[in-house]
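**Student:** model the structure of this input:
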Amino acid sequence: MNIFTWLNDQILKMSWLSELVRLLVEKVFRLPINEKLGGSIHFFMYDTIKIFILLSVLIFIISYIQSYFPPERTKKILGGIKGIKGNILGALLGTITPFCSCSSIPIFIGFTSAGLPLGITFSFLISSPLVDIGSLLILMSFFGAKIAIAYVVVGIILAVVGGTIIDKLKMEKYIEGYVLEMQSPDVDFIEMTREERISYSKSQVRDIVNKVWIYVLIGVGIGAAIHNWIPQSIIEKIIGDNNPFAVLLATAVGIPMYADIFGTIPIAEALFGKGVGIGTVLSFMMAVTALSLPSIIMLSKVVKPKLLTIFVAIVSIGIVIIGYLFNVFSYIFI
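**Tutor:** A predicted model of the protein is given here:
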């Protein structure tokens, strides 16, 4: 346990980095970190550097693993599996793809045009932006192992349940015609060399960091403002435990926003530090990552309004239920 605690503190939480940033702020900038300005600078610098270090390392590792499962191989694996097993596999596949919701939609189109069952493709679409191995480890660095593992588990469950419901409703006729008419070529899988996998993984790190860096900075900036400038009494009044509509409000606020989970975590950390219920915090994170407004707009070009409405309703209701359950049973995780 002592070894695990040390590894968690030094590798995931990067306590050494927090101390270095504290020395920089207090000795060089001459600002105490227990005051608003110094605390904000410390929060911003520490969280930004930590997230980018973890993000780069984890994306490289995940991409290296993912290089063994290109779209051609994935289609063949999923093509012969139907029902709940297929939905579970689709959801698990989403956990090894470090994509935001908008980046997941082109893959969703490819899977659908390849003739994969609709339930499987929607399970993938839900889980891909919501949970991945990187988010698990970064969540552990901020909230601890219990909350991180619970978040990933409920995210996968939501993806499986959502895909299963859509599959049972037989919604194939609500896919836009051009998607179904697209030809998905049967490309032979070419085995990559070790050097090619490393090169691919490096390019994925560059591409994803280039896409998300602005959202990380915005998220950390908002988190620093919440953490140091907004009084706890105001936060608790709006989305605290005493407000029975806190989870609904957090979900509604999260949907119009656009960020991936890496940009959302600093905001969630600040809200959690202000006493907001863990269920409310997780509902906000899930709404931002799984139901961002830009992704809904993109998806509206792929599916017809009825299917889009059902998808948004299923995920929204699932997020709200998860939020209230986490708030009720928060004593298990905290």
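**Student:** only C-alpha atoms from now on, for both contacts and neighbour counts.
**Tutor:** OK.
**Student:** centre of the chain versus stretch 314-329, how much separation?
**Tutor:** For stretch 314-329, the distance between its averaged C-alpha position and the chain's averaged C-alpha position is 16 Å (Cα atoms, centre = their mean, to the nearest Å).
**Student:** list the contacts of it.
**Tutor:** The set of residues external to stretch 314-329 that reach it, using Cα atoms under 8 Å, 6 or more residues apart in numbering, is 126, 154, 158, 162, 247-248, 251, 277-283, 286-287, 290-291.
**Student:** which of those are buried?
**Tutor:** Among those, those classed as buried by neighbour count (16 or more other Cα atoms under 10 Å) are 126, 158, 162, 247-248, 251, 277-283, 286-287, 290-291.
**Student:** mind checking the longest helix of the chain?
**Tutor:** The helix of greatest length in the chain, counted in residues with DSSP state H as the criterion, is given as helix 194-228.
**Student:** who are the packing partners of that helix?
**Tutor:** helix 36-66, helix 261-273 (3 or more Cα pairs under 8 Å, 6 or more residues apart in numbering; DSSP states H and E).
**Student:** reformat these as TSV; add mean neighbour count.
**Tutor:** What follows is the helices and strands packed on helix 194-228, written out as TSV (neighbours: other Cα atoms under 10 Å):
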stretch	mean neighbour count
helix 36-66	20
helix 261-273	24
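**Student:** so which of those helices gets nearest Ser201?
**Tutor:** helix 36-66 (4.9 Å; Cα to Cα).
**Student:** what's the angle between the closest one and helix 194-228?
**Tutor:** With axes from the mean of the first three to the mean of the last three Cα atoms, to 10 degrees defining the directions, helix 36-66 sits at 150 degrees from helix 194-228.
**Student:** quick one: helix 36-66 to helix 261-273, angle?
**Tutor:** Taking the same axes, to 10 degrees, helix 36-66 and helix 261-273 form an angle of 140 degrees between their directions.
**Student:** same for the helix or strand following the longest helix of the chain, what does it pack against?
**Tutor:** Following the chain from helix 194-228 toward its C-terminal end, the next helix or strand by DSSP states H and E is helix 232-239. The contact analysis (3+ Cα pairs under 8 Å, 6+ apart) places helix 232-239 against helix 246-254.
**Student:** here's the other one to compare against:
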Amino acid sequence: MPVTNRPLLWWLLALVGLVPAWWWAYTHLTDFADAVIGMLGLSRQTALGESLHFFAYDTPKVLLLLTGIVFVMGVVQTFFAPERTRALLAGKRAGVGNVLAALLGVVTPFCSCSAVPLFIGILSAGVPLGITFSFLISAPMVNEVALVMLFGLFGWKVAALYMGLGLSVAIVAGLVMGHLRLERYLEDWVQDIANGPASTSYEGDGLDWVSRFEAGGHHVKDIVGKVWPYVIAGIALGAGIHGYVPQDFMASIMGRSAWWSVPVAVVLGIPMYTNAAGIIPIVQALLGKGAALGTALAFMMSVIALSAPEMIILRKALKPPLIATFAGVVAVGILLVGYVFNLVL
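**Tutor:** A predicted model of the protein is given here:
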């Protein structure tokens, strides 16, 4: 972590000014979107006007949410360095370890692909395979961006239910994977690392608040700087769906009445790759067109937790039978989440 001489007072003054500005901008998004289509001479009664209004409203909303939560989690991450995550999980029994691993996945902001190297690192600390899988599933699926955006777009009940069911998938899937004892399907080099000495040292202790705020700033620069094209592409696609896709057509494919809509949504999500920030606006648009909430969320969870790029990266560490088992167990969990959401909401 680079050493800085920037005084803590500077950071506090900056936050005192930026937080109210952030809140003001967030609470005036509708006015902004109305002004945009007004300047273009468009009406929300037209498909183009409604699409542009959706885009002008959701783009700053998602970017504001993303920037705020990534900064906060960048600060939080200074308390949960990868080495500390490994140390916290090492030596834990199945069950307790799975719960702890899933909870740690929520507070460590990793996407599905970036979680894979940490997955290997945790194995090297001697953490059981099933517990490690609970972390691998939870880290991308129940991440802080998804929770905050679901809360902002759909309310606390949807966000809480998503978190509860997502953690349940991670915990139960990890327990199942651990019970199957599939360590023999790790690639040989991963088994060699797992059987080697574990490191228990970690950075992060002794940092002052200036360094932690610096870490939050770097986190925003690194993550938002990489993610924003996916955000805009996802919102643009969502805007097109919102304005131009007929509601009856979408309801017929992803509606509550079709029992097969949830598995179809899971299958459709696997070839895609984006993050929660990019996929949630698409989910919002699908819901506006008549898609059932459980079906849309199953699609989102499939994109985040079962993406093809993640499977390709996992292939470097896992043999095909273990990848297939992992994908199958997680897919069953996602299907159950989709059906439960459709049933209770």
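**Student:** on that earlier part again, out of the buried ones among the contacts of stretch 314-329 of structure 1, which are inside helices?
**Tutor:** When helices are assigned by DSSP H, the members of those inside them are 126, 158, 162, 247-248, 251, 278-283, 286-287, 290.
**Student:** which one of those residues is nearest Lys146 of structure 1?
**Tutor:** Ile278 (11.7 Å).
**Student:** what residue in structure 2 is paired with the closest one?
**Tutor:** The criterion is TM-score structural alignment: under it, Ile278 of structure 1 has Leu293 as its aligned partner in structure 2.
**Student:** contact partners for that match?
**Tutor:** Residues touching Leu293 of structure 2, when contacts are defined by Cα under 8 Å, 6+ apart, comprise Leu287, Gly338, Phe341, Asn342, Leu345.
**Student:** give me the nearest residue to Ile270 of structure 2, chain neighbours excluded.
**Tutor:** The spatial neighbour of Ile270 of structure 2 that comes closest, neighbours along the chain excluded (Cα to Cα, 6 or more residues apart in numbering), is Ser307 at 4.8 Å.
**Student:** so what corresponds to that neighbour in structure 1?
**Tutor:** Looking across to structure 1 (by TM-score structural alignment), Ser307 of structure 2 lines up with Ser292.
**Student:** cool, Val107 of structure 2 as well?
**Tutor:** In structure 1, the residue paired with Val107 of structure 2 according to TM-score structural alignment is Ile96.
**Student:** its match is in contact with Gln66, isn't it?
**Tutor:** Yes. With contacts defined as Cα atoms under 8 Å, Ile96 of structure 1 counts as touching Gln66 at a distance of 6.7 Å.
**Student:** map Lys82 of structure 1 onto structure 2.
**Tutor:** Across the alignment, which pairs residues by TM-score structural alignment, Lys82 of structure 1 is matched by Arg93 of structure 2.
**Student:** got it, and Arg22 of structure 1?
**Tutor:** With TM-score structural alignment as the criterion, Arg22 of structure 1 lines up with Asp34 in structure 2.
**Student:** residues touching Ala270 of structure 1, list them.
**Tutor:** Each residue near Ala270 of structure 1 by Cα under 8 Å, 6+ apart is listed here: Gly223, Ala224, Ile226, His227.
**Student:** which non-adjacent residue is nearest the first one?
**Tutor:** Sequence neighbours aside, Ile267 is the residue nearest to Gly223 of structure 1 in space, at 4.2 Å (criterion: Cα to Cα, 6+ apart).
**Student:** likewise the second one?
**Tutor:** Distances taken as Cα to Cα, 6+ apart place Ser40 nearest to Ala224 of structure 1, at 5.1 Å, with adjacent residues excluded.
**Student:** quick one: the aligned residue in structure 2 for that neighbour and Ala285 of structure 2, what's the gap?
**Tutor:** Aligning on TM-score structural alignment places Ser40 of structure 1 opposite Ser51 in structure 2. In this structure, Ser51 of structure 2 lies at 10 Å from Ala285 of structure 2, with Cα to Cα, to the nearest Å as the measure.
**Student:** what do these two both touch?
**Tutor:** Ala239, His242.
**Student:** what ranges do the helices span in the stretch 51-200 of structure 1?
**Tutor:** With helices called from DSSP state H, counting those that start in this stretch, the stretch 51-200 of structure 1 shows them at 71-79, 83-94, 101-113, 118-130, 133-143, 145-168, 177-181, 194-228.
**Student:** tell me the most buried of these?
**Tutor:** Ranked by mean neighbour count, the helices of the stretch 51-200 of structure 1 are led by helix 118-130 with a mean of 29 (mean count of other Cα atoms under 10 Å).
**Student:** now that helix, how far from the centre of its chain.
**Tutor:** 13 Å.
**Student:** kindly report the same for stretch 70-90 of structure 2.
**Tutor:** Centre-to-centre, stretch 70-90 of structure 2 and its host chain are 16 Å apart (Cα atoms, centre = their mean).
**Student:** number of nearby residues for the match of Lys82 of structure 1?
**Tutor:** For Arg93 of structure 2, the neighbour count with other Cα atoms under 10 Å is 12.
**Student:** how much space between it and Val127 of structure 2?
**Tutor:** For Arg93 of structure 2 relative to Val127 of structure 2 (Cα to Cα), the value is 9 Å.
**Student:** ok, now Val158 of structure 2?
**Tutor:** As for Val158 of structure 2, its distance to Val127 of structure 2 is 32 Å (criterion: Cα to Cα).
**Student:** the aligned partner of Val262 of structure 2 in structure 1 - nearest residue in space that isn't next to it in sequence?
**Tutor:** When structure 1 is aligned by TM-score structural alignment, the residue opposite Val262 of structure 2 is Val247. The shortest distance from Val247 of structure 1 to any residue other than its chain neighbours is 4.7 Å, reached at Thr280 (Cα to Cα, 6+ apart).
**Student:** surely the one you found is in contact with Asn243?
**Tutor:** No. Proximity of Thr280 of structure 1 to Asn243 does not meet the contact threshold set by Cα under 8 Å, at 10.6 Å.
**Student:** distance of the residue in structure 2 sticking out farthest from the centre relative to Gly49 of structure 2?
**Tutor:** If you look at how far each residue of structure 2 sits from its centre, by Cα atoms, centre = their mean, the farthest one is Gly41, at 37.0 Å. With the distance defined as Cα to Cα, Gly41 of structure 2 ends up 9 Å from Gly49 of structure 2.
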